[in-house]
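Engineer: Turn this into a structure:
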Amino acid sequence: MDVNLNRRSFLRGTGAVTAAAVGAAAGLRLLTPAERALAAPGGAVKLDILYIGAHPDDEAGTLGALGQWNEYHGVRAGVITITRGEGGGNAVGLEEGPPLGLLREAEERRAVAYAGIEHIYNLDGLDFYYTASAPLSEQIWGHDSTLGRIVRVIRATRPSVIVTMNPSATDGNHGNHQQAAKLAVEAYYAAADPERFPEHADEGFQPWRVGRILQSGAVGSGPLGPDGPTIGYTPSVATDVVFGTWDGTVSERHGGERWSVVKTWAAREYITQGWGTRAFPPSDPARISSQWFTLIDTRTPYPAPTSGGLAAIQGAALQAPGGLPLGTEFYLETPGFHVLPGSTVEVVAHARAAARQPVPNATVTVEAPAGWTVSGDGRLGTLAPGRAATATFTVTVPADAVAGERFSLRGTLSTPRHGTGTVGEVVEIGAPVRGTLEPLPEIAQFREWTAANRVEHLDSLILPLLAIGSGRSRDIRVDLANTGDVPQSGTVTLSVPAGFGVSPASREYRDLAPGATDAVTFTVTNTDPSLPTSNRAPDDGRYPVEVVTTYDGGSATQDAAFLLVPSLELVKAATPPRVAGDVDESEFPGEVIDISTRWEGEQAPASDISGHAKITYTDDAFYVYVNITDDLLGFVLPPEDTKRQRRTDSVEINIDPRGTSANTSTVFIAGIFPVTDDPANGNPPSFHRDRDNRQGPGPETAPGMQVASRVGDPYTGYTVVAKIPFDVLPDTLDPQHVGFNILINDSDTQDKSSQTRIGWSTWQGVRADPYRWAVVTLPELAAKPSAPKEPVLPDTAAKSVDSPQSILQSAGDNVPLGGWRSLGDGSVEVLSASAAAGGVAARLRVRRAGTARIFVWDGAAVLGRLDRDLAAGRHTVTVPLSGTSDGAWLLVSLENGDANDAAAYRL
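Structural biologist: Have a look, this model is predicted:
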């Protein structure tokens, strides 16, 4: 059968095959249900749900819910993946960069096919390395370009619900994940705004109002078992709205297995990430969990979260029982998130009838918590199809409301004929003046973002944190802002725990004008150096602090914490230690450092994994000695694969030259492997820089750095010695404040995975948060002015125009490759194609000049490729082949600048 597939022929009813056809658990599926009419008349494919993540595999946790919604309710989902994950590890081969990205795309397509998902939009963003920094992710991806492409895909696919990741700057949240979610939130609003990206209309993609946006996951606790969604989730923030869908539902499509098992099958497709052996869930239904979804925002009414496993999408993608007609909008709007005690607030209820369904005799009511008062007229009359109306209410906040508490205002839209719909709007009690501990740079940026996008409710569960070196002092700033309407005066007090001192005891501020800001500064000292540091201390190493601010008539308190990090004054070496396997640690002057504290993975006894270290320095280099006790040697990598050190036994040395880095793009990180599979050269150690200012093989990225090791025989562990010249660091040293850490990865298996991680300054997120590292001083080193080196980051991402999988999908669903600009439907067409001597001969019609990438692809491998710049007109090309083309596809992408088109032809 010949199938000539481009966007135009697709929309005219020619058979369509999407890239999801390339695989499922049972193997190749070239012909799928996508050959049905996938597109809505006159437009691209219509989706119900769109998941937005950063990497292939980010959606894995949601596939149980998405799959059963698809199987039993016909809900069609798609996935936006900003990167192809080419910066991640590879547990099965040596591919990295774009070739790894294309492998990971194929894994993702196979995985999501279990849930009936056929539409994946990889946006060609660069996956550079693991980071906890959303600002760095934004810098690398480009904000406006990436947001514009997400909005284009939303407008093209017209989903009713967006599901995304956690946008909050909470501890340990992957920076790529956070930035992807932030962009998803922005896109939720921008896609509906005709003034944002108006050029999309010229491509046929009109503004689109998504009904709801959800975060996959929740913070709190939820019950196990089939009744979990109806019992309900208990969120840590009481005003969070959390829906549940039980993963234990049986899938008839998948032979009667539960979706919890099917979801695990899907996860095992992500084999490059080491997920191929992921454990299966419990078989006992009472122990099977639910997938939880937290409401971020909504334009549509939603049922009670405990009404069942469909509540997350009812009212938006599915009709809610007893609810308003599907497509009806209803939401509340307040002037701001914070409300002052005793104030009055104007609350506007917005209602809009669905495009084809009126809402007769509509009435709105608003309910507030006990002690609050509400007044207003909620009669809206009849809303004609597509018509919007508003009702305004005045809400009075009690004078004794406590600053910092959150409350939900509840709105209900009723109509005698069609039922009711309810929504909530969260507000927080503010204070005229509230002192806040100076935020870390990434937290400050996040808070500015929440205010700019009117999603301040997402700024929750972010405890303000500042690090202090053990036995050291630092200045602490408290920021003040007057949010009231009269000048304020008062005091700020910093209440610190035992073992810390603060000077002075309090600070005054006077005559702070409405809308004005100010700050006061304290000096805090750790007066008891015997206090445990890092996560050796209770509460994951957080020492609680209170910032108490008084103002005329009251006071407000902010909870915060100090992170007590190790501190060490280094002893300069009179003679540089030898960098040799037989070096004795007595050559290293100074204190012994315990690096045996677990920070990730399985708890293990000292005989399994433990160690100590010593650090010294000369005028031009650090010298580090590490001695590790280990019972089993993990997989020994060949020298060419000694990178991404978390996969096997290795040592990580982390250095922040001036102790001020916000993320690891301005630090030095070396991963040292004590042994390699290189018998011809004596199986020597190897080192590689990763996730830092200059990644790559050690000899190239850190010239002059030296490593040596001794591996026990019989194996009982190893020692590593390293010399790190100061001139390979990304900046000059501040001798009074250098961030330093030593971390150990321990593997007891041969599957390129580590089970336990220990180290010196140990916390969740420590690999990516330099402020959590230990502080070392070099008392005999002269200070020099800062001279930072610009980060050298990976700059090559896998591109959709180079992906046969993406080309086949784009040719069928009318969404441009990578979310880039549409070159114009029918800009490239395959008129005919057939096997020729040693290749495939094809006749193409090109209406706009560009670079054509022509593939012969059998659904699993590229059999031939030809790249050619083509002018407008007809062309005959021959693609050389490396195998038979029977049953394969001829796929063409045409790219001109940032615009593209795609075509496909079944041979």
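Engineer: contacts and neighbour counts: CA atoms only from here.
Structural biologist: Fine.
Engineer: Is the residue most central in space within the chain part of a helix or strand, or is it coil?
Structural biologist: For the chain, the residue nearest the mean C-alpha position is residue 177 (0.4 Å; C-alpha atoms, centre = their mean). Following DSSP: H, G, I helix; E, B strand; the rest coil, residue 177 is assigned to helix.
Engineer: and it, what does it touch?
Structural biologist: Neighbouring residues of residue 177 by C-alpha atoms under 8 Å, 6 or more residues apart in numbering: 53, 54, 134, 165, 166, 167.
Engineer: one more time with 10 Å
Structural biologist: If you count contacts by C-alpha atoms under 10 Å, 6 or more residues apart in numbering, residue 177 has them with 52-55, 58, 82, 131-134, 137, 164-168, 183.
Engineer: Okay, buried residues for stretch 577-595 please.
Structural biologist: Using 16 or more other C-alpha atoms under 10 Å as the test for burial, stretch 577-595 gives 577-581, 583, 585, 587-590, 593-595.
Engineer: can you check stretch 287-302 too?
Structural biologist: Applying a neighbour-count criterion of 16+ other C-alpha under 10 Å, one finds 288-302 buried in stretch 287-302.
Engineer: tell me which of the residues you listed is nearest to residue 443?
Structural biologist: Distance to residue 443 across the buried residues of stretch 287-302 (C-alpha to C-alpha) is lowest for residue 296, with 18.9 Å.
Engineer: Okay, and that closest one sits in which element?
Structural biologist: Take DSSP states H and E as the rule and residue 296 turns out to sit in strand 290-298.
Engineer: Also residue 187?
Structural biologist: Using DSSP H and E, residue 187 falls in helix 175-190.
Engineer: Just the buried positions in stretch 607-620, please.
Structural biologist: Buried residues in stretch 607-620, counted by 16+ other C-alpha under 10 Å: 608, 609, 610, 611, 612, 613, 614, 615, 616, 617, 618.
Engineer: Give me the contacts around the host helix or strand of residue 758.
Structural biologist: Residue 758 is part of strand 756-759, with elements assigned from DSSP H and E. Contact partners of strand 756-759, identified using C-alpha under 10 Å, 6+ apart, comprise 593-604, 608-613, 646, 649-652, 741-748, 766.
Engineer: Let's compare: structure for the following, please.
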Amino acid sequence: MGRAVAALTVLTGLAVLAGCAGPTLEPPPEGTSAGESVKLDALFIGAHPDDEASLLSTFGQWKQAGARNGVLTITRGEGGGNAVGHEEGPALGMIREGEERAAVGLAGVGEVLNLDKVDFFYTVSSALTGQVWDERDTLERVVRIVRQTRPNVLVTMDPAPSPGNHGNHQLAARLAVQAYFAAADPAAFPEQITGEGLKPYAPAKILRNGLAGSDSATPTGPGCASAVIPAGPNQQVFGVWSGASAPDGRTWAAVERDAQRRYVTQGWAVLPDVPSDPARLGCDWFTQLHSRVPYPAPGTPAAALPAAILTGTGPDVPRTPGAWVPPDRTIEVAQQRLPQVAEFDRWAERAGMPWLRGSVPPVLTVPSGGSREVAMTVTNRSDVVQSGTVTVAPPAGFAVDAREKPFAAIAPGTSTAVPFTFTSTDPALPTANQGGDHPYQVSARTQTGLTAAERPALELVPATSVPAVPAAPVIDGVAAPGEYPGAPLDLSRRWEGDQPCDGPADCSGTARLSRSGETLNVFAEVHDSVRGAALAAADCKRHWRTDSLEIALDPSGTSENTATTMKLAVLPFTAGGPACAERDADNHQGPASQTAPGVRFASTPVPGGYTVEVAIPLSALPGPVDPARLGLNLLVYDSDTPDQTGQTRIGWSTWPGVQGDPYRWGVAALPGYQAPGGARAARPVIPSEALASRESPRSVEQALAVRMPLSGGPSTPPGASGWLTSADKDDNAVEARFASSGRGVLSVLLRDADGTAGSATTSVDGPGEHRLTVDLHRPLAADARAVAVWLAGPGNLVSQVALER
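Structural biologist: Have a look, this model is predicted:
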């Protein structure tokens, strides 16, 4: 084949383009991703690869019943851990996509769709997630995919800010709920209908994973799906037993566990076998959020059938939009909500699911021995002005500035706040998860006799005072006399991990703090009988994979999420020997040498454990320090295995997911300290690089198989498209011919049974027929083909041709 072509563009030495002007061309319907998309029966909408992993037993049974199921994953998990290598960012996203496809494939799920949003770090904030993901753009893409794939059932995650619930999970679920309604509304994203040829589509129902609103214990055995009775009319709970037989003779629970082990980067390869006794196998649980069709009543035999969720045609319980009847209340009283809880309640109203309001128990934290002002909000739901009193009965161990306070002249439909100051009075009360919630009663009564009550709770977090020392400690991993005169902090309480510590020698610790001028000093002694994996010094990140100490600091003591905090982790040893330090999931994550200059640290091995000593300039924190309420936590990550998987997590202020919940951190006072004038909060530096679907051969080839554009974006219109027409192989290259009906960028992948053998990208200025030479970096194997992605503005089109030898 001759290669003497007119060189118009040369890109990275790989590609040569030749073209000529021609008439506007229409893209062919065959051989491209254009056309009507695949129809799905069920679509799971999650945030990361592996979010669907606990439901694969059910998806497998649905596939067995003839259903076609898909998974929509908003990110590829680039911000997660990697227990098997050093890859991170887009390279890790490529690996995790492959793990997800292998895992869900065992349950018969062939369609895995991605939106290419970035997985930045663990956060419990839906609001921060929405900012990073561009919430409206993400919703538009989810709606487009629902209209394209037309699933009967949507399945998603918990949209509520339940303690420890990942903010990415929350927003993924909220977007699924919004898409459930918006996809059916022709006024929502109307350009998808008028410009892209899609039609409004209303899924029959939407459910989230997990068991909510049930008064029953979680049962096991073949009858588990019938044994759970909802607590009220707005909690519809369904189960699918995992002990049913898969086609290979194993239980679906065993198949699901095999699938979960495919997520090796997440340390799941070592998950234990499921019980072999069917009586010990439980259900996959679902809570129905909304249904447009009748469905069998939960707890009935019809509802216990594996496909009951899919079919939903039982005559027992109809549910249509607007069928929910709100409680009959004419006045309400409520303890002030955490900001994320208040925002969720507002969202539930806007989203058309008001029954989700109040699904997160109201709690607030009080420092041990300290005080906090708490507003009690009184809302007048009646049609006349109301006045009256609010009465508080504090929990044991707490005092309140007044048991009763008045409110006056609340107009109909409005609210007022009545403040009470609570003080922790019992120093013997345990703090954090050891103390748990301290519920109490708040009630309101009006002059007209209306009454309301709520039973919220307070939670105690530990508190300390950091003494000033005249001389700065020597940062050598040893606590010399006088360097740390403050009271020791107990770091031995467990907050996460499957197994408790075997004893103090297995995992426990204490810490002492001091302040020398503008520097906070921390000395921790950790008892740890078995070393975890020694990471390479260049792999000093994602500290939860091995032994480490994390120091969490919230300068204002009021941060909504960790993007305005510092979270500094010290790994006491590396494969090269010395300790290393990094920041993670905070205002600026990365190696401490780059993200926290001025921080000094040292670690010393001691019999049965190690010490860590750190000096942190207060100026390195992402905002000015409030010396009365510096948020503080110290968390120990313990791993007794060499495979880079964390096991037990202990610390000072301990709750599940506490590393992402600054409001549950402890409180430190800095007597005598005054922040320098003019100090300002630093804008967070959030990771923004995600793998694009056009760079993922699996995603590109799937777009062809299901006839869908990439990334939830639109397909290019006929007047702005480009597609392959043929491809010929030479000795060391392939000449791809393609046509275009407008301007755009073409990327070509040479694919075969062994993967990708070459690639090239070029831009096209207008319509015509063109040639692109793509060099091979290895000989082609069987099933050789050229696959191309055309990008034009927001749209994309995938095409493919077989290679001619």
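Engineer: re earlier: where in structure 2 does the strand holding residue 758 of structure 1 align, residue-wise?
Structural biologist: Mapped onto structure 2 using TM-score structural alignment, strand 756-759 of structure 1 covers residues 648-651.
Engineer: Could you give the separation of the matching stretch from the chain centroid?
Structural biologist: 21 Å (C-alpha atoms, centre = their mean, to the nearest Å).
Engineer: Could I get the full set of helices for the stretch 651-800 of structure 1?
Structural biologist: 698-701 (DSSP state H, counting those that start in this stretch).
Engineer: can you give me the strands in it?
Structural biologist: 668-673, 686-689, 696-697, 706-711, 717-725, 738-746, 756-759, 774-777 (DSSP state E, counting those that start in this stretch).
Engineer: Compare the ones you listed and give me the one nearest residue 624 of structure 1.
Structural biologist: Comparing these against residue 624 of structure 1 with C-alpha to C-alpha, the closest turns out to be strand 717-725 (5.2 Å).
Engineer: mind listing the strands for the stretch 401-550 of structure 1?
Structural biologist: Along the stretch 401-550 of structure 1, the segments classed as strands by DSSP E, counting those that start in this stretch run 406-415, 419-429, 436-437, 465-469, 473-481, 488-495, 500-503, 506-512, 517-526, 542-551.
Engineer: And for the stretch 51-200 of structure 2?
Structural biologist: Counting by DSSP E, counting those that start in this stretch, the strands of the stretch 51-200 of structure 2 are 69-75, 111-117, 153-156.
Engineer: What span of structure 1 is the shortest one aligned with?
Structural biologist: The reference is to strand 153-156 of structure 2. Against structure 1, strand 153-156 of structure 2 falls on residues 161-164 (TM-score structural alignment).
Engineer: aligned partner of residue 432 of structure 2 in structure 1?
Structural biologist: Using TM-score structural alignment, residue 432 of structure 2 pairs with residue 534 in structure 1.
Engineer: show me the contacts for that match.
Structural biologist: 467, 470, 540-542, 563-566, 597, 599, 760-764, 766, 772-774.
Engineer: Apart from its chain neighbours, what residue comes closest to it?
Structural biologist: residue 541 (5.0 Å; C-alpha to C-alpha, 6 or more residues apart in numbering).
Engineer: contacting residues for the one you found?
Structural biologist: Counted by C-alpha under 10 Å, 6+ apart, residue 541 of structure 1 has contacts 532, 533, 534, 535, 561, 562, 563, 564, 565, 762, 763.
Engineer: Next one: residue 192 of structure 2 from residue 123 of structure 2, what distance?
Structural biologist: 32 Å (C-alpha to C-alpha, to the nearest Å).
Engineer: Can you pick out the residue with more neighbours from these two?
Structural biologist: residue 123 (24 against 19; other C-alpha atoms under 10 Å).
Engineer: Comparing the strands of the stretch 401-550 of structure 1, which stretch has the densest surroundings?
Structural biologist: strand 436-437 (a mean of 24; mean count of other C-alpha atoms under 10 Å).
Engineer: ok, and what's touching it?
Structural biologist: With C-alpha under 10 Å, 6+ apart, strand 436-437 of structure 1 has contacts from 463-466, 476-481, 492, 494, 519, 521, 545-549, 556-561.
Engineer: repeat that for 6 Å
Structural biologist: When contacts are defined by C-alpha atoms under 6 Å, 6 or more residues apart in numbering, strand 436-437 of structure 1 is touched by residues 478, 479.
Engineer: do stretch 698-709 of structure 2 as well
Structural biologist: 33, 34, 37, 38, 693, 715, 796, 797.
Engineer: among those residues, which two are most distant?
Structural biologist: The farthest-apart pair in these, when distances are taken by C-alpha to C-alpha, is 38 and 693, at 18.4 Å.
Engineer: which of these two has more neighbours?
Structural biologist: Neighbours were counted for residue 38 of structure 2 and for residue 693 using other C-alpha under 10 Å; residue 693 has more, 22 against 15.
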